[in-house]
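Chemist: sequence? don't have it. structure:
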């Protein structure tokens, strides 16, 4: 009976979680404060769609006026010389441009700069007979709109004007252009067209009144009356050369030229312009008419002319972006949250995270496909948030209902198991079963030098006190570097890094722990010296590799530990320090992971007892960000030169280098060792098959 009640309660709570989280998802999708997050997601959709690649559209050509095209003839470029614009329009008209749309304002006449320039420009407008330009709307103190048109002198030659205002939003930290108002109504009741709307009407032959009606009936608009621009792709990217000319470094989704290519000597063929809508914009590097769009990544701004072209193409191709219906969103939310909640209360952590990621990918994939193929904008961030809220809510429920079982496990094992091990058991009780998992970790073996003889000179009480203080200090250092104490073996310490919990840069943390252990022991030696206690030194061996880590033993008794060849190699390296007179030896497997972060010197290539494969070993000296003294650097430099000579069988020259190294530190044991070896090889040269490998005969 109790089991049935618990089951019903569980179903009730999980159902409540699904319903509440789904409602939260709908709330977030409607919340204006969350819109910027959804807009950022829409930007990602645009970039993903464009990464597939597409051919430039055939209907539009953009011409950007640059400084090089005008500086030589006029000596100035701001404001743009009207005489030059007249010449550009004549060129485009002669090449057969169907419509010429100028995204440059003509609010004033410039007779003071060029007496004939305005007249020439008006003449070009009339001669071409297909030119349109821009106006701009402003808001007065009461929030009402009013339109600023071009000077009446130029209006006589234009086929129409449209306001160039674009809608910006602050999502992503930078004001981004994602929308345009197709029409705007001023207080006197007159309705004006956007520049892109004007281009669409003239290009398609639609009456303005018919277009205004279609905006109200056919074009999906946001709450503020804006149309989301369905950008067809990123803009062209340009680089200015030293000679002032611009070169295109990356082709855009709309064919774009610089005006210097049209009015200069290298004129473009007419077929590239003929029959197309040509949009002229100011392409100066100093112009403020540049915007952040979904494709912005730090430098690839989109000029206003390019934004208007994308808005025009959205209308021309009728590739409008619509918000998904609430019913569709509710269905998706219920399905996603139900799956996530059910998985969370039934499976383990790894499966939960995996399913959460999969459901997130499903949400994004579905939203992307609807966006690309249907022009539907689903609030994918709200859906993603709902998935993870469902996971966290179900996890909290699961944690509350299972807390008693976790307390039982903690009470059973906390007294004799490492804390990290207990935490693993609490998260996944299945680890109580025998067995282990293979993982790469770093292993540290440490042992006190001459502990047996030292113990003979101390009373049992003194020995225990010294050993406890030593083990406590060394273990503390290991914990500070994120290591796990595997076991004590008398005076020996076995620690692992990267298990049972994963650890980034575990090899580096193991090296830092070894160096800090030596520093901590040096401080203890000073303290013990004042008490008349022996001078204690320890030897450390470090190795990195794959081991089996987990419960090892029998059903009666087992340990949570690691086994494998790399564990054994760590122990052998600790002992190998005796042969070289060193106190911290690391294997090549550890060194390869930390080579840029620590200071080492090459010790040897050895084959440890019981093994057949040689291993290159190094003495760990310090951290890379802690520079050595001049004497230490010179010692290592001469020593390394000696090692190279030794391995190339130049015994006598190697002896000279090692002897020079000893002048900087006369107690350097590795140098002394190699002097002895070189002398032995001078007396009894090795065979031709000698490869420099040294075989250890003891542990």
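Modeler: Perfect, I can see it now. It should be emphasised that the depicted structure is a prediction, and the values quoted were computed from it without experimental measurement. Numbering: from 1, shown residues only.
Chemist: please count neighbours and contacts with C-alpha atoms only from this point.
Modeler: OK.
Chemist: name the next helix or strand downstream of the longest helix seen in the chain, please.
Modeler: Among the elements of the chain assigned as helix by DSSP state H, the one spanning the most residues is helix 380-413. Reading on from helix 380-413 to the C-terminus, the next helix or strand found by DSSP states H and E is helix 419-427.
Chemist: buried residues in that next one, which are they?
Modeler: Residues of helix 419-427 classed as buried: 421-423, 425-426 (neighbour count, 16 or more other Cα atoms under 10 Å).
Chemist: for comparison:
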């Protein structure tokens, strides 16, 4: 614990130790992949933000979907003859390239000959195959297209949470290497623009399209941990995706204007839920888009490849793993620094909460195409920030509670609990060496005493006496606390209270307020004694004694006084003596009612600080014991309460 205290006094020490501890505790999140789900969920949100910054949907790509009505009309699997009719309609409009996301390894009569003829006739048509289905079996493409090398695979990589975030450019079944349908169609389209894939200068095994190098995704890139990175994978950005489509019936019936197909990339696929070709995307949280059909995702991949080649955008770049660790470490360190700030827990929590948004905000900016399209693991950065900050804050708070308890064991012997709280909040300014710093200040002192207490109490048994006196003290002391004063001490049946200490009032207005609070406290004491205590005492057979109050405002000295084993907070000076003399002053006054119950005398210095609505009676100049000069004394009249 001594080492912990020394470390707490050295902020760099506590910050570095907690940062290291958080790294050790957070290691399982990385080693066992527990952080991956957090990162991927946040990545989906960032990708949605990136897509929102995109322009309109890519009009170079036209989608044609076989909906439920088409299936009811033509049957399913779609007959080859219907597909041949659709191809002829599309090709008549002179499209740039046509993709058919429908398996045609086996004939689907009637009309197989017509389909083979159409596929042979038009060299810009590409079909699909599956390198491995759910059972690990190959699904081939249309034989005529296989011979012409115009078949691409439609396989997709699905993350453990069922979301399609990654795309494939190349893959192998162990015997042959294959290219994706999207890549084949994009390359066909780009050849007309004299763009061909090349080897990257950074790595000869990496592909380059235009000015964009596509680095294959590795198993621990971005927020992934131990991901299956076989094949040539990349991150699909789902930007500028064409969402609308024409139905197959509209194409077959000639309802699609040829101008909308000319020089376009046309993709045909299933858009019916009964076909089971739907995939969950990072936009799954959108109520209007819980999933997308397979041919739509292929269209997205084509769009992304075109942007890479022609615009230099479209790539989402996970940073290298060592940079991820540095990024996360910086935020862990920053969290520890903020957690060590000497502020209240609420302030640190607010500051930390706002700062915790920064990693996500930075990631949201960097993932935008204009900022390079970088994916930083902001979920772990935020989590490490909060853990480190919370850890330092927790350790410091625990040690501070111990210090507070030690200080309060001293302070509570000096002042009331309320003032002790204020002393704690301003401890750096008013404490020195575990004691309240002595200081000279202006405050108001109030003395109370019960008339004839000594003679009355002589005949009372101890238990009754103490109960009676404690009832009185409890009621009067409560009024002091309620009016912002401090009970300095109890002297027999007398109470000494101070208004404006130990936290000094620095302005005239504050000093005036202390004087007013003292007078209002005395008036409240009068009311409590007259209306509550005396009636109760009479009913209990106890003597209904009256009380006297003396109040004076002036300079005094405050501080801790006594032995290290027994310390008291007190105020000393002539102001204390004057207030005591006013309370003890023997003067003949014709008093009745509440004023007889509680006589309140104040000095001229106190009177000049009161509001005009406080009614007083001047008692002329009166000599006080120990004072060389006469003192003008005032009596506070009934009806001055506020």
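Modeler: Nice, I can see it. Worth saying up front: this structure is predicted, and the values here are computed from it rather than measured.
Chemist: can you give me the TM-score here?
Modeler: For this chain pair, the superposition-based TM-score is 0.55 by TM-score structural alignment, normalised by the length of the second structure; 406 aligned residues with a Cα RMSD of 4.2 Å.
Chemist: before we move on, back to that, which helices and strands does the longest helix of the first structure pack with?
Modeler: Taking 3 or more Cα pairs under 8 Å, 6 or more residues apart in numbering; DSSP states H and E as contact, the helices and strands that helix 380-413 of the first structure lies on are helix 2-30, helix 35-51, helix 326-346, helix 349-374, helix 419-427.
Chemist: go again using 6 Å as the cut-off
Modeler: helix 2-30, helix 326-346 (3 or more Cα pairs under 6 Å, 6 or more residues apart in numbering; DSSP states H and E).
Chemist: deepest-packed of those, please.
Modeler: Of all these, helix 326-346 has the most neighbours on average by mean count of other Cα atoms under 10 Å, namely a mean of 19.
Chemist: would you mark the buried spots in stretch 408-425 of the second structure?
Modeler: For stretch 408-425 of the second structure, the neighbour count (16+ other Cα under 10 Å) marks 408, 410-412, 414-416, 419-421, 423-424 as buried.
Chemist: equivalent analysis for stretch 225-244 of the first structure, please.
Modeler: Buried positions in stretch 225-244 of the first structure, judged by neighbour count with 16+ other Cα under 10 Å: 225-237.
Chemist: could you do stretch 245-259 of the second structure as well?
Modeler: Neighbour-count burial for stretch 245-259 of the second structure, counted by 16+ other Cα under 10 Å, picks out 245-252, 256, 258.
Chemist: stretch 279-296 of the second structure too?
Modeler: For stretch 279-296 of the second structure, using 16+ other Cα under 10 Å, the buried residues are 279-283, 291-296.
Chemist: from those, which single one is nearest residue 65 of the second structure?
Modeler: When those are compared for distance to residue 65 of the second structure (Cα to Cα), residue 295 comes out closest, at 8.3 Å.
Chemist: now render the helices and strands packed on helix 380-413 of the first structure as TSV, adding distance to residue 681 of the first structure.
Modeler: Output for those, formatted as TSV (distance: least, Cα to Cα, whole Å):
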stretch	distance to residue 681 of the first structure
helix 2-30	78
helix 326-346	68
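Chemist: with residue 122 of the first structure as the reference, name the closest of those.
Modeler: For those, distance to residue 122 of the first structure was read as Cα to Cα. The smallest value, 49.5 Å, belongs to helix 2-30.
Chemist: okay, the angle between that closest one and helix 380-413?
Modeler: Here the directions of helix 2-30 of the first structure and helix 380-413 differ by 150 degrees (axes from the mean of the first three to the mean of the last three Cα atoms, to 10 degrees).
Chemist: now the angle from helix 2-30 of the first structure to helix 35-51?
Modeler: Computed by the same axes, to 10 degrees, the angle between helix 2-30 of the first structure and helix 35-51 is 80 degrees.
Chemist: helix 2-30 of the first structure vs the second structure, average distance?
Modeler: On superposition with the second structure, the mean distance recorded for helix 2-30 of the first structure (mean Cα distance after the TM-score superposition for the first structure) is 5.2 Å.
Chemist: helix/strand/coil for the residue most central in space within the first structure?
Modeler: Nearest to the centroid of the C-alpha atoms of the first structure, with distances taken as Cα atoms, centre = their mean, sits residue 297, at 13.6 Å. Secondary structure, DSSP: H, G, I helix; E, B strand; the rest coil: residue 297 of the first structure is coil.
Chemist: cool, and residue 268 of the first structure?
Modeler: Secondary structure of residue 268 of the first structure, reduced to three states by three-state DSSP: coil.
Chemist: quick one: neighbours of residue 279 of the first structure, just the number.
Modeler: In terms of burial, residue 279 of the first structure registers 25 neighbours under the definition other Cα atoms under 10 Å.
Chemist: just residue 557 of the first structure next, same as before
Modeler: Using other Cα under 10 Å as the criterion, residue 557 of the first structure is surrounded by 8 other residues.
Chemist: look up the closest residue to residue 620 of the first structure, ignoring the ones flanking it.
Modeler: The shortest distance from residue 620 of the first structure to any residue that is not its chain neighbour, by Cα to Cα, 6 or more residues apart in numbering, is 4.7 Å, and that residue is residue 600.
Chemist: could you find the counterpart of the one you found in the second structure?
Modeler: For residue 600 of the first structure, no equivalent position in the second structure is identified, counting by TM-score structural alignment.
Chemist: show the contacting residues for residue 600 of the first structure.
Modeler: Taking Cα atoms under 6 Å, 6 or more residues apart in numbering, we find residue 600 of the first structure in contact with 619-621.
Chemist: make TSV out of these and add secondary structure.
Modeler: Compiled in TSV, these are given as follows (three-state DSSP):
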residue	secondary structure
619	strand
620	strand
621	strand
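Chemist: who wins for neighbours among the residues you listed?
Modeler: For the contacts of residue 600 of the first structure, neighbours were counted by other Cα under 10 Å; the highest total belongs to residue 620, with 26 neighbours.
Chemist: that one corresponds to which position in the second structure?
Modeler: Using TM-score structural alignment, residue 620 of the first structure lacks an equivalent in the second structure.
Chemist: how close does residue 620 of the first structure sit to residue 693 of the first structure?
Modeler: Counting by Cα to Cα, to the nearest Å, the gap between residue 620 of the first structure and residue 693 of the first structure amounts to 20 Å.
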